[in-house]
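J.: Got a sequence here, can you model it:
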Amino acid sequence: MNYKTIKEYVDQNYENPNNYFGAIIDNTVYSLNHSFYPNKKIELLKANTKDGFNILYRTMILTIQLALNRIYPNKLVSVEHFIGRGLYLEFSRGVQVNRKFIDRLDEEIRKIIFEDIKIIRKKVSLQEALRIFKEHGYKEKTDLLETLDREDVDIYFADKIPFTFHGYLAPSTSYITDFKLQIYHPGIVVLFKIDEDKDLFFEEEINLSKSFSKSKKWTNLLDIGYVHNVNEIIKDNQERLLIEVSEAYFENEISKLCDEIVEDDDINFILLAGPSSSGKTTTANRIKVQLTVRGKKPFLISTDDYFTSLSERVLLEDGKPDFESVNAIDIKRFNEDMISLLDGKAITLPKYNFEMGKSETTNTKIYLDRNHPVLIEGTHALNPELTKLISEKNKYKIYISSLTQLNLDMHNRISTTDVRLLRRLIRDARYRNFSALNTLEHWESVLEGERKYIFTYQDSADFQLDSSLIYEINALKKYAKELLLEIGKENAVYKEAKRLLKFLDYFIELEDEKYIPINSVLREFIG
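T.: Model prediction:
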C-alpha cells in the first residue's frame, strides 16, 4: 500500500493515531506531514520520547498563543524554561495572571484542541517572512531574522496566525491531550501528560527558580535577552564590552558566595557540584582565588581524581561501564581521606588519567585547619554519601549549572542542556580523547545519571551559581560545528547532530577570542 505522508500511514495502521507526533527515518526526525515510502524503516515518536515530547510542547506553545489571542489580543506568551517537570511561561505586560485568567485560558485551549485547527508549514523568502512578522507585531522574530544570512524561512500558520519554531509541530491542535495549567507567579507552569502512570504534579525547585529569575533580571536590565541582541553586538564589533560585562557578573556572583563563606568560622569544607560541563573546575579555581584574597588558603580536591579505574568500574545492564553514578567514585578511598583530614593528618591527592582510564599518585599533599579549608568540586560533591562524616555546620554547599536566559524569540527557548552539550562536545574532543560521536552516543546516559544522582541535591545548596555566559554560544559555534559535521547519516545520533547544527545557524560566529579572559569558564572548553 502506498501512503502520501507519515500521518496517512499512522492513521490507517494504528489505534489512537494522535498519540504519535513524528517519526525517525534514516536517523533523521520528520514531521507527520513528511512524504512516506513504505520500504523505509520507520520509528514513530510518542510523547514519552525526547523528539516526540519536543514536538508536543512546541505545539502546546502555539495552542496557548492562539488561546491568549482570544483573551488578550496582541499579547504574547513568552517561553522561559523547564522547571519542576513543567514548562514555565510568562506573558506580555498587561496580562493579569490570576485564577480567573488561568481558568479562561484553560477553557480556550480546550476549545482550540476540540476545533482541531490545522497547522500548516510553508517555506517563504526571508523578505516575505519579515513582512509577515512585522504585520503581526512579532518584533523579536523580525529582529532575529534581520541578523541572519539566509534566503528563506519556514513559517507555520494556524488560524491565519504565523509562527516560527526551531523544530517540527504536530499537524493540528487536536494532538494536545492531557495537560494542566498552574499559577507560578509571575507566570504559569504547563504540565504535560506523557506517561499514563504518572500524575500531572508540579515539583517546585526553589533554588533553581530563584537562579533563573536572578539571571533574567540581569539580562533584562542590559536588554540582552534575545539572540538577536548578541548577534547585533558582534556584527557591530562591540563584543569586548559584552564579554567583559558577562564575565564581571559571574565574578561578582563568586565574590558574593565567598563573602558568605569567610563570615562563618564553622565552614571548613566547601562543596561545589553540578551537572556535566557546568564549569566546575574553572569555577573552583576562581573561588580559590577569591578566598585567598580574603585571607583563606583553600586546598582543592576534585572528585574526578577519585574515579575508579575503568577495569574496576561497575558494569550497567547494557554491559557498559558506569560513568555517571556516585559508584564511579572510589568512595572507600575518598572517605578514608576525609577521616584523615578530620583527624588533622595530611593526605596525598591522587590524579585521574582520563586517557589511561586509571588513577595515578601525585606529590600533592594537603591538610585541614581554620585557615586552610578544603574545596571539593565534582559532579557528586553534594551527595551526602561522599561527606557523611562531616557535620552539616562545617559545610558550605554550592550548586552550579549553565542556565542561559537567552531566547531565540518569545516562543523559542534555548535549552540549558544543549548549551552544556556543546561545551562537552568541545571539551571531550580537545582534552578527553572522546570524539563528537562518542559524546553524543553517551549523552543520554549522562542526562539519566544527572536526573538520578545530581538534580535531586540542588535545593540543598547554600548558593546556586549560574555559569552561563551571554556570548558563549557565538564563541562555541565554530568549534562545535566542525565536530558535528563529522557525524555521518549512518549514525543513530545523526539526527541530534543535525538538530544542533540548525540551532547554531541562529548565531553569528564570534571569530576573535582575544577579549575572553584566560580564567573564563569558557576557557575550560575551548582552551
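J.: from here on, contacts and neighbour counts on C-alpha atoms
T.: OK.
J.: Kindly confirm my reading that residue 271 forms part of a helix.
T.: No - in this structure, residue 271 is strand, not part of a helix, as judged by DSSP: H, G, I helix; E, B strand; the rest coil.
J.: which ones are touching it?
T.: Counting by CA atoms under 8 Å, 6 or more residues apart in numbering, residue 271 touches 375, 376, 377, 381, 382, 395, 396, 397, 398.
J.: Apply 7 Å and report the result again.
T.: Counting by CA atoms under 7 Å, 6 or more residues apart in numbering, residue 271 touches 375, 376, 377, 381, 382, 396, 397, 398.
J.: Now rank those residues by neighbours and give me the top one.
T.: Per-residue neighbour counts (other CA atoms under 10 Å) across the contacts of residue 271 peak at residue 382, which has 29 neighbours.
J.: my guess is that one contacts residue 457, does it?
T.: Yes - applying CA atoms under 7 Å as the test, residue 382 and residue 457 come out as touching, 6.4 Å apart.
J.: State the helix or strand in which residue 223 lies.
T.: Taking DSSP states H and E as the definition, one finds residue 223 inside no helix or strand.
J.: Let me fix that, I meant to ask about residue 54.
T.: helix 50-71.
J.: so after that helix, what's the next helix or strand?
T.: From helix 50-71 onward toward the C-terminus, using DSSP H and E, the following helix or strand is strand 77-83.
J.: The following helix or strand past that following strand vs helix 50-71, what angle?
T.: Scanning forward in sequence from strand 77-83, with DSSP H and E defining helices and strands, the next element found is strand 86-91. Put simply, strand 86-91 runs at 30 degrees to helix 50-71, going by axes from the mean of the first three to the mean of the last three CA atoms, to 10 degrees.
J.: Could you list the buried residues of strand 86-91?
T.: Neighbour-count burial for strand 86-91 flags 86, 87, 88, 89, 90, 91 (criterion: 16 or more other CA atoms under 10 Å).
J.: Which one of those is nearest to residue 329?
T.: residue 86 (32.0 Å; CA to CA).
J.: how many neighbours does the residue nearest to the closest one when sequence neighbours are not counted have?
T.: Residue nearest to residue 86 in three dimensions, not counting chain neighbours: residue 191, with 4.6 Å by CA to CA, 6 or more residues apart in numbering. Applying other CA under 10 Å, we find 23 residues neighbouring residue 191.
J.: Before we compare anything, build this one as well:
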Amino acid sequence: MNIQFSLGKNIPYTAIEISDEITAEELAERYREETPWPVVAAIINHEVKPLITPIHKNDTVQLLDIRNKQAYLIFQNSLILLFICSVRQILGNVHVEVMTSLNDGLFLQVMRHGEDGEFQVVDMSEDDVARTYFYMKKMVQEDHPIEAKMFRRKEAMEILKETGLTEKYRSLQRVKVDETVRIYTLEGYSDFFYNYMVPSTGYVSKFELMKYREGLLLRHPSAQNPGVIPDYVDEYRVYNALKEERQWNHLLGVQYQADINDRIESGAYRTLIKLSEALHDKKIVEIADRISKEEKKVVLILGPSSSGKTTFAHRLIIQLMVNGMKPLYIGTDDYFVEREDTPLDADGQKNYENIDALDLPLFNRQMKDLLEGREVDMPVFNFKTGHKEFGKRKTRLARNGVIVIEGIHAFNHLLTRQLPEESKFRIYISPLTQINLDSHNRIPTTDTRVIRRIVRDNRNRAHTAAMTLHLWPKVREGENKNIFPLSNEADVFFNTVHVYEMTVLKKYAVPLLKEVRQEEEEYAEAQRLLRLFRYVDSLDDESIIAGDSILREFIGGSIYTD
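T.: Coordinates of the predicted model:
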C-alpha cells in the first residue's frame, strides 16, 4: 500500500510503498540509518501518535525525534516512568514527585509516609542514587516493553486509587466525558500520563541521575542537541524560586490542579486569587526595597516572551516611587538602528532580535549621560519610516532617579558596557513554575507562556492560534540564544505565574485551539494543549482579578497595557 512519508520536519513528503500491518515503529526502524537522531514518535495524518500506532493506506507519516516539542515530552515522560519503577525496586514502595524542569532535566523528590501520615522527603544516599541509576541502565539494556492498555475512565480511576495515586484519581474525576484512558505498565507498575510513551525502555538510553539539594536531578539531552546531555550548570536561583513557590502553594492550600478545581467548584476561589495576587505584591515590594537599600541606579529587566514584563515593570516602578525614588522607564525598541542598517539572519531577512539591531553607541552614551546628570535627547523610533526621530523626549535623571530598562538584551553586557557595574540591578522574570496536574504530569512553563501568548495575540492582533503556534519555535530560538543563557546573572528571580491562571485562560484558549484545522501544521500541538485543558476546570468569574494583575496583560482589562 502507498503512504506519504517524511523523515522529519522540513523534509518533503514522498510517496512510498509499504506492506500491510506495519507500525510506525517498524517504519522508523526501516529508515534508522537515514534519521539523524532516535525516533520516538510520529505525526500520522497531522496528529502525534505513539510508535505502536499501525499505519494504513494513504496515511501521511512524519517521524519525530526530541527536537519536536511533543516528542520531547514523550521521551521525558518515558524516562520518568523508568525512574519510578527503578527507584521502587531499590527503596520499596516510595512516592515520586516530579517537581519542575531544572538544569536541563527534571527536579524530582522521592517520598515516604511519615509518622503523621504526611509525605516526607527521602534523603537518598549516594549509594541509593547509584543503585537506582544502574538499575535504570539495566532496564534500558534489557529493553523492557512499556505496555499501554485502554480502560474506561471509571476503571482507570480505580486502578490509580489502588496504586495509591489518589491525586490522579481526583484529576480523572474532573474529566466531563466518560472517555477511555490509557494506563501504562512497566514491570508490574501501572500509571497514568496524559501524553504518550515510547514502546520500550531501550528508547531512553541517554540520561544522568544525581543528588541535588533536597532531591534529585534526572538530566537528559535537550531539544537543541538530542545527542548530548548539556554541561551541568547549577540553576540555584530557579531552585530557590521553586522552593518559594512551594511555600506559597502550601500557604494557599493547593498542591495540584485538582485542588484548584475543587476551589472553583466550592466557590472558594476568591480568597485563592486574592492571596496569589498579594504574594506577587509582597515579592515586588521586597525587590523595590532591595534596590533602594543598595542604592542601585540602573534596573535591568529580562524575561522570555509572555512573562508579563510590561506589567511587572510598571508595578515595580510604583513601589520604587513609594520608596522616594524617581524611576525613568526606557524601552530599547526606540534605539533600533536605521532600518536599512538592520543586520540580516541566515535567510537574508532583517533580524530585529540581533543585539546589533540596536544603536549600542547611542544607547550607552545616553545612559551614561543620564547617570552623570546631563540632559539627553532620547529618540522615538518611527516604525513606519524605519528611522529614529529626535526632539520629542528631552529629559534628565532626577537626583534620586533610577533608570529602568526592559528588553530581550537587558542582560547583554554590550547594551550597558559603559555603565558602572556596581550601579546595575538585574531582575529575571518568567513563569518559572506551574502547579502540576498531579505528581507525575507537570504543566511545562513553556505551555503557560504559549497559552498566554495565544490569548493575547488574538485579543491585540487578531492572530489565530495557528499563527501564534507557527511563530512560537522562532520565538523559542531567540530566547535560547539571547535570554536563557544569561538568566543566572540575575540578582533576583521573579516568578510571574499565578496558580489559578490556567483556569482563567481556559475559556479564552480552548475555542481558539479548536479552530486549528486538521490540515494545518499546528494541529498536533493544538490537540496536545486541548488534552491538557481536559483536566482544568474553567473559571468564568474574573471580577476579583485586579486591573494591575500580570494576568490582565493577557486576558485584557489591564490598567497598564489596555
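J.: Please render the contacts of residue 271 of the first structure as JSON lines that adds distance to residue 54 of the first structure and secondary structure to the earlier fields.
T.: Output for the contacts of residue 271 of the first structure, formatted as JSON lines (distance: CA to CA, whole Å; DSSP: H, G, I helix; E, B strand; the rest coil):
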{"residue": "375", "distance to residue 54 of the first structure": "39", "secondary structure": "strand"}
{"residue": "376", "distance to residue 54 of the first structure": "36", "secondary structure": "strand"}
{"residue": "377", "distance to residue 54 of the first structure": "33", "secondary structure": "strand"}
{"residue": "381", "distance to residue 54 of the first structure": "31", "secondary structure": "coil"}
{"residue": "382", "distance to residue 54 of the first structure": "31", "secondary structure": "coil"}
{"residue": "396", "distance to residue 54 of the first structure": "37", "secondary structure": "strand"}
{"residue": "397", "distance to residue 54 of the first structure": "33", "secondary structure": "strand"}
{"residue": "398", "distance to residue 54 of the first structure": "31", "secondary structure": "strand"}
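J.: which of those lies closest to residue 197 of the first structure?
T.: For residue 197 of the first structure, the closest of the contacts of residue 271 of the first structure turns out to be residue 382, at 30.4 Å, with distances computed as CA to CA.
J.: Helix, strand, or coil at residue 475 of the second structure?
T.: What three-state DSSP gives for residue 475 of the second structure is helix.
J.: For it, what is the corresponding residue in the first structure?
T.: In the first structure, residue 475 of the second structure lines up with residue 446, judged by TM-score structural alignment.
J.: Its match contacts residue 324, correct?
T.: Yes - in terms of CA under 7 Å, residue 446 of the first structure counts as a neighbour of residue 324; the distance is 6.1 Å.
J.: Now find how far off-centre stretch 218-238 of the second structure is within its chain.
T.: Distance of stretch 218-238 of the second structure from its chain centroid, counting by CA atoms, centre = their mean, to the nearest Å, is 15 Å.
J.: Give the buried residues for that stretch.
T.: For stretch 218-238 of the second structure, the neighbour count (16+ other CA under 10 Å) marks 218, 219, 220, 221, 222, 223, 226, 229, 230, 237, 238 as buried.
J.: Next, count neighbours for residue 159 of the first structure.
T.: Residues lying near residue 159 of the first structure (other CA under 10 Å) number 11.
J.: Looking at the second structure, name the residue matched to it.
T.: Aligned by TM-score structural alignment, residue 159 of the first structure pairs with residue 187 of the second structure.
J.: do residue 394 of the first structure as well
T.: In the second structure, the position corresponding to residue 394 of the first structure is occupied by residue 423, as judged by TM-score structural alignment.
J.: Can you give me the neighbour number for that match?
T.: By the measure other CA under 10 Å, the count of residues near residue 423 of the second structure is 14.
J.: Please apply the same query to residue 407 of the first structure.
T.: By the criterion of other CA under 10 Å, residue 407 of the first structure has 21 neighbours.
J.: Tell me the residue in the second structure aligned with it.
T.: Taking TM-score structural alignment as the criterion, the aligned counterpart of residue 407 of the first structure in the second structure is residue 436.
J.: returning to what we had before: can you tell me which of the buried residues of strand 86-91 of the first structure is nearest residue 28 of the first structure?
T.: Nearest to residue 28 of the first structure out of the buried residues of strand 86-91 of the first structure is residue 87 (CA to CA; 25.7 Å).
J.: from what I can see that closest one touches residue 188, true?
T.: No - with the criterion set as CA under 7 Å, residue 87 of the first structure and residue 188 do not qualify as a contacting pair; they are 8.2 Å apart.
J.: Translate residue 471 of the first structure into the numbering of the second structure.
T.: When the two structures are superposed using TM-score structural alignment, residue 471 of the first structure falls opposite residue 500 in the second structure.
J.: equivalent range in the second structure for the longest helix belonging to the first structure?
T.: Among all segments of the first structure classified by DSSP state H, the helix with the greatest residue count is helix 239-262. Per TM-score structural alignment, the counterpart of helix 239-262 of the first structure in the second structure is residues 269-292.
J.: Just give me the mean distance for the matching stretch relative to the first structure.
T.: Following the fit onto the first structure, the mean deviation recorded for stretch 269-292 of the second structure is 0.7 Å by mean CA distance after the TM-score superposition for the first structure.
J.: Could you list the buried residues of that stretch?
T.: Neighbour-count burial for stretch 269-292 of the second structure, with 16+ other CA under 10 Å as criterion, is recorded at 269-270, 272-273, 275-277, 279-280, 284-285, 287-289, 291-292.
J.: Give me the neighbour count for the aligned residue in the first structure for residue 172 of the second structure.
T.: Matched across to the first structure, residue 172 of the second structure falls on residue 145, judged by TM-score structural alignment. As a burial measure, the neighbour count of residue 145 of the first structure was computed by other CA under 10 Å and equals 20.
J.: Can you tell me the SS state at residue 145 of the first structure?
T.: helix.
J.: Next: residue 518 of the first structure.
T.: In three-state terms, and counting by three-state DSSP, residue 518 of the first structure is coil.
J.: same thing with residue 365 of the first structure?
T.: Per three-state DSSP, residue 365 of the first structure ends up strand.
J.: now swap in residue 389 of the first structure and tell me
T.: Applying three-state DSSP: residue 389 of the first structure is coil.
J.: wait, doesn't residue 470 of the second structure sit right on residue 522?
T.: Yes - Residue 470 of the second structure sits in contact with residue 522 when judged by CA under 7 Å, with a separation of 6.5 Å.
J.: and these two? which has more neighbours close in?
T.: The residue with the greater number of neighbours, taking residue 470 of the second structure and residue 522 and applying other CA under 10 Å, is residue 522; the counts read 20 against 15.
J.: The first structure: which residue goes with that one?
T.: The criterion is TM-score structural alignment: under it, residue 522 of the second structure has residue 493 as its aligned partner in the first structure.
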